[in-house]
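A.B. asks: coords please:
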Amino acid sequence: MVTRSRGARRVISSRSAPAALAAGLLAILVALPLGIGGTGDAQAIPARTADQLLIRYKQLGIDAEKTAESMHNAQIEYDKQRRLVVTSRRAAATAQRSLDQSQVQLDLYQGRVDSIVRASYRGARINGLYAVLVSDSPQSLLDQMSGLDMIARQAARDLTNLKQARKRAASAKVDAERAATTATEAVSRVERVRGNLQTKRANMQLQAIQIRAVYKSMTGKQLAELQGPKFTFDPRLVPRGTSLPLIAVQAALTRIGDPYVWGATGPNSFDCSGLMVWAYKQAGKTLPRSSEAQLASGRAIDRNNLEPGDLIIYYPGATHVGMYVGDGYVIHASTFGVPVKVVPIDEAGPYNAARRY
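C.D. replies: Next comes the predicted model:
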């Protein structure tokens, strides 16, 4: 159950205001267009006042996190397609070897059958009547008949084997062609996904440059408001135990104060899903890399039944994630300029769903 206790308290953080930057530079920074891949919400707000600049910065951060998580999804798909390429190429090589072996057997049986046909064409006598005519004694007749019977049985086996070899060769040829086509298509897919991934990485770099520029233009008051209230969480509220979720929570709490960095998975900087991956890695469990993939995995948990270690997914598009630590609080890496921190569940964003691993 999600509960509140006196173990967590709210303390407003304060920061001294840095020296103000030149007015001309600030005007240029606030006039920057919204980052590529953004929602466009911040663009509708002319960032001319200090409050508007802060609003715009927060929206830029949300948009950048969407791009970052989308980039992680593209990386997951790229890795998946690369594995398919390897698997497909191996299957194609195996199918080709099978075809080659079938062709060798086909040639062997075809040669045996052809030799019998050629012998008959040249007038060789291999039937029972011929054995009776040429035999000069009962024993000779038995020997002749036995030999002819063996030849006939071998010829029948060769014909049967030839038919089977032809069937196997035809099937192997179809398999080899299908496997080769699959491998070719897999290569094409992975190239397309790689192009998409490279585009997202480029967009992320552009957004990061813009966000850092706007961040540097903000005053101490704006930075303090950006970081928001500071909530202290007593780690003793986390139940004792050696289960994977509890180990993950304990690991995550050691990273409070570490900086937010897009694409980082620790050990000293994180993005939102990267913090979840790192924390569970300390418990020996591998989590999917993106918040969307983390939503798609694990077991769905009702909000009223949250336990420490559960992942809470935020926003309709599952673009942010935090870890429930107990007492109604979640630890998360929120945005550039705001370190890893513990906040009330709803302070981390619009609640979407929860997953247990």
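A.B. asks: CA only for contacts and neighbour counts going forward, please
C.D. replies: Fine.
A.B. asks: Output the contacting helices and strands for the longest helix belonging to the chain.
C.D. replies: With secondary structure taken from DSSP state H, the chain has its longest helix at helix 138-217. Contacts defined by 3 or more CA pairs under 8 Å, 6 or more residues apart in numbering; DSSP states H and E place helix 138-217 against helix 23-30, helix 50-121, helix 128-134.
A.B. asks: Looks like Ala176 contacts Gln96 (just checking).
C.D. replies: Yes: if you go by CA atoms under 8 Å, Ala176 and Gln96 touch, sitting 5.3 Å apart.
A.B. asks: any idea what sits nearest Tyr357, other than its immediate chain neighbours?
C.D. replies: Residue nearest to Tyr357 in three dimensions, not counting chain neighbours: Gly298, with 4.9 Å by CA to CA, 6 or more residues apart in numbering.
A.B. asks: Please name the residues that touch the one you found.
C.D. replies: Neighbouring residues of Gly298 by CA atoms under 8 Å, 6 or more residues apart in numbering: Arg355, Arg356, Tyr357.
A.B. asks: follow-up on the earlier one: distance from the chain centre to the longest helix of the chain, please.
C.D. replies: Per CA atoms, centre = their mean, to the nearest Å, the displacement of helix 138-217 from the mean C-alpha position of its chain is 25 Å.
A.B. asks: Considering the contacts of Gly298, which is situated nearest to Ala44?
C.D. replies: Checking these against Ala44 with CA to CA, the nearest one is Arg355 at 35.0 Å.
A.B. asks: Could you also give me the structure for this next sequence, so I can compare it with the first?
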Amino acid sequence: MAPHRRHSPKRLAGGILAAAVLATAPCAAGPAAADPVALPSTASEAVARMIELSRSSDQLNQQALDAQADLDAKLAVQNDAEALLATKTDAVNAARDEVRKFQPVIDRTAIAAYQGARTNRMFAVLVSDSPQQLLDQMSMLDVVETQTTDQLKQFKKAGDAAAAAEAAAHSAADAARAAATRAEEVRADLERKRGELGGAIAQVVEAWTSLSVRDKAAWAGSPFPPGFDRDTLLQGLVPGSGTSALAAGLTRVGDPYVWGATGPDQFDCSGLVQWAFKQVGKNVPRTSSQQANFGTPVKKSDMQPGDVVFFYPEISHVGIYAGNGLMLHASTFGVPVAVAPISSTPFHSARRY
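C.D. replies: As a prediction, this is how the structure comes out:
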């Protein structure tokens, strides 16, 4: 997210030359690292170095935000997996208790069978002294057999449920462990990106503090381009539309750019977009890459004020289209929220929310 304007090399030369020995922050998807030893030989090279430092830092900022969002998602999966494991563990315990309820019956049946208990109908015929006694014996045998069969069925059902519950619990435990491992991997990646971002920010801040007041003003530029007519732009805006989000965002012109900020009085690029749409009741994702998958795609030739525009191949910058080839955006460190041409930044795509 480099500054989207060019300044007089003479005005910027003094301060930036003093900071020109700073190396570009590490960034896997960013521009090639500058030589940390070589000094810029011209004011133009000094300006390019400052732009490069800011661009790399802004890019790292979005990467760190993406990593944080990924970590949050992984932690949610982990929490769900651990909750499921607790539920499955409770089910196992309940199933085991159910099995234990039938164990005495199973034990008595097994002992009776082992001891050769005579409980069949032929035995009843042999030992009965009268037809009535035979009927009574056989009725009693039917009852015992039915009860035993039912209890055996319930015992088997409880045993099967316990086995299934244990299998589910093992699966849930494996899922919870895997989720925890993935979360820790993402956490480590996030900490690495945060470390890189911290180093990059320190370089940019050091370069910024070396600039004179006049150079800082030149770097910040103007909040509005010549001829920009806010009132005409916002005529007939529809509540809750992209144009109304643009109107909300325009109230923040002049607020400072701060890495990772989401308002209400300081922003990074995606933070400004999220804040503006939140003011009109739309919950937009946090990072520029996430925002590039939100809403519906719009061709560049069909863009309307209030559409969201994305820049650079890796989608590391975002703004809100303001019509006539202009956009509202939080550019980079030292450049407040402003309206600027979209042509100064490599266009990627546009979406309508």
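A.B. asks: TM-score them against each other, please.
C.D. replies: Aligned and superposed, the two chains score 0.87 in TM-score terms (TM-score structural alignment, normalised by the length of the second structure); 338 aligned residues with a CA RMSD of 2.5 Å.
A.B. asks: Tally up the residues packed near the corresponding residue of the second structure for Leu148 of the first structure, please.
C.D. replies: Structural correspondence for Leu148 of the first structure with respect to the second structure (TM-score structural alignment): Leu141. Number of residues near Leu141 of the second structure (other CA atoms under 10 Å) recorded here: 16.
A.B. asks: quick one: which of the contacts of Gly298 of the first structure has the most company?
C.D. replies: Arg355 (21 neighbours).
A.B. asks: Kindly confirm my reading that Val238 of the second structure is in a strand.
C.D. replies: No: Val238 of the second structure is assigned coil when assessed by DSSP: H, G, I helix; E, B strand; the rest coil, not a strand.
A.B. asks: Give me the distance between it and Ala247 of the second structure.
C.D. replies: As defined by CA to CA, to the nearest Å, Val238 of the second structure lies at a distance of 11 Å from Ala247 of the second structure.
A.B. asks: Tell me which stretches of the stretch 251-353 of the second structure form helices.
C.D. replies: For the stretch 251-353 of the second structure, helices defined by DSSP state H, counting those that start in this stretch occupy the ranges 269-278, 288-291.
A.B. asks: of all the ones you listed, which lies closest to Val99 of the second structure?
C.D. replies: helix 288-291 (50.7 Å).
A.B. asks: Over in the second structure, see which of the contacts of Gly298 of the first structure survive.
C.D. replies: Of those, the ones still in contact in the second structure (both residues aligned by TM-score structural alignment, their matches' CA atoms under 8 Å) are Arg355, Arg356, Tyr357.
A.B. asks: okay if I get the contacts of Gly298 of the first structure as a markdown table plus distance to Val30 of the first structure?
C.D. replies: Shown next, in a markdown table, are the contacts of Gly298 of the first structure (distance: CA to CA, whole Å):
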| residue | distance to Val30 of the first structure |
| --- | --- |
| Arg355 | 39 |
| Arg356 | 41 |
| Tyr357 | 42 |
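A.B. asks: Closest one of those residues to His332 of the first structure?
C.D. replies: Nearest member of the contacts of Gly298 of the first structure to His332 of the first structure, counting by CA to CA, is Arg355, at 15.0 Å.
A.B. asks: Tell me who's in contact with the equivalent of the closest one over in the second structure.
C.D. replies: For Arg355 of the first structure, the aligned position in the second structure is Arg351, judged by TM-score structural alignment. Shown in contact with Arg351 of the second structure (CA under 8 Å, 6+ apart): Ala292, Phe294, Gly295, Thr296, Pro297, Val298, Asp307, Val308, Val309.
A.B. asks: Need the counterpart of the second one in the first structure.
C.D. replies: Across the two structures, Phe294 of the second structure finds its equivalent in Ser297 of the first structure, going by TM-score structural alignment.
A.B. asks: Kindly provide the distance from its match to Arg289 of the first structure.
C.D. replies: 11 Å.
A.B. asks: Right, I'll call it a day here.
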